[in-house]
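Q: Make a model of this:
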Amino acid sequence: MIDLLLQQPSTAVFVTSKLWRNFVSPTPDPATINKLAADFRRGHYQLKPLMRALLLTPQFWRSRANW
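A: Take a look at the predicted model:
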């Protein structure tokens, strides 16, 4: 079942969007989400590189300035 889910590109987009909403903004940026999701798939769904990339986005740092 997990293998079937991981074969779907939408799985990477879903996971990336959920993390984005939690750590960056309630409104995902489609271009950034798609790039991060593609990198996530290429990286064999490893979370550590995805989180690093997400936390290094300019959008993450702009959202922190509003705290």
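
Q: going forward, measure contacts and count neighbours with C-alpha atoms only.
A: OK.

Q: Tell me how many other residues surround residue 33.
A: 20 (other Cα atoms under 10 Å).

Q: My guess is it contacts residue 17. True?
A: Yes: judged on Cα atoms under 8 Å, residue 33 makes contact with residue 17 at a distance of 6.4 Å.

Q: To check against the first, give me the structure of this:
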Amino acid sequence: MMIALYDENGTLKELKTEKHTVTANSANEYSITYSNSAIESGDYIKAFLWNSLENMKPLTEAKILR
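A: Next comes the predicted model:
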């Protein structure tokens, strides 16, 4: 899982990664924390879930949080 923090212009500000094992057709919740000082007005977060960092095949569409 990769969580990317972008500014209002789409410039990457910060990237965090974590490894998780997921099962097909399952629902899971995970959290990654950003400090409030890192997030400014207009910033957004985009979450990616891939099969691995080596292959980077998407397991689902990226989700955007504004």
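
Q: Work out the TM-score between the chains.
A: Scored by TM-score structural alignment, normalised by the length of the second structure, the superposition of the two chains gives a TM-score of 0.31; 34 aligned residues with a Cα RMSD of 3.1 Å.

Q: helix or strand right after the lengthiest helix in the first structure?
A: Taking DSSP state H as the criterion, the first structure has its longest helix at helix 9-23. Remark: after helix 9-23 of the first structure, the chain's next helix or strand is helix 30-42, criterion DSSP states H and E.

Q: Check the offset of that next one from the chain's centre.
A: 6 Å (Cα atoms, centre = their mean, to the nearest Å).

Q: which helices and strands sit right next to the helix or strand that it is followed by?
A: Counting by DSSP H and E, the element after helix 30-42 of the first structure in chain order, helix or strand, is helix 47-55. Judged by 3 or more Cα pairs under 8 Å, 6 or more residues apart in numbering; DSSP states H and E, helix 47-55 of the first structure is in contact with helix 9-23, helix 30-42.
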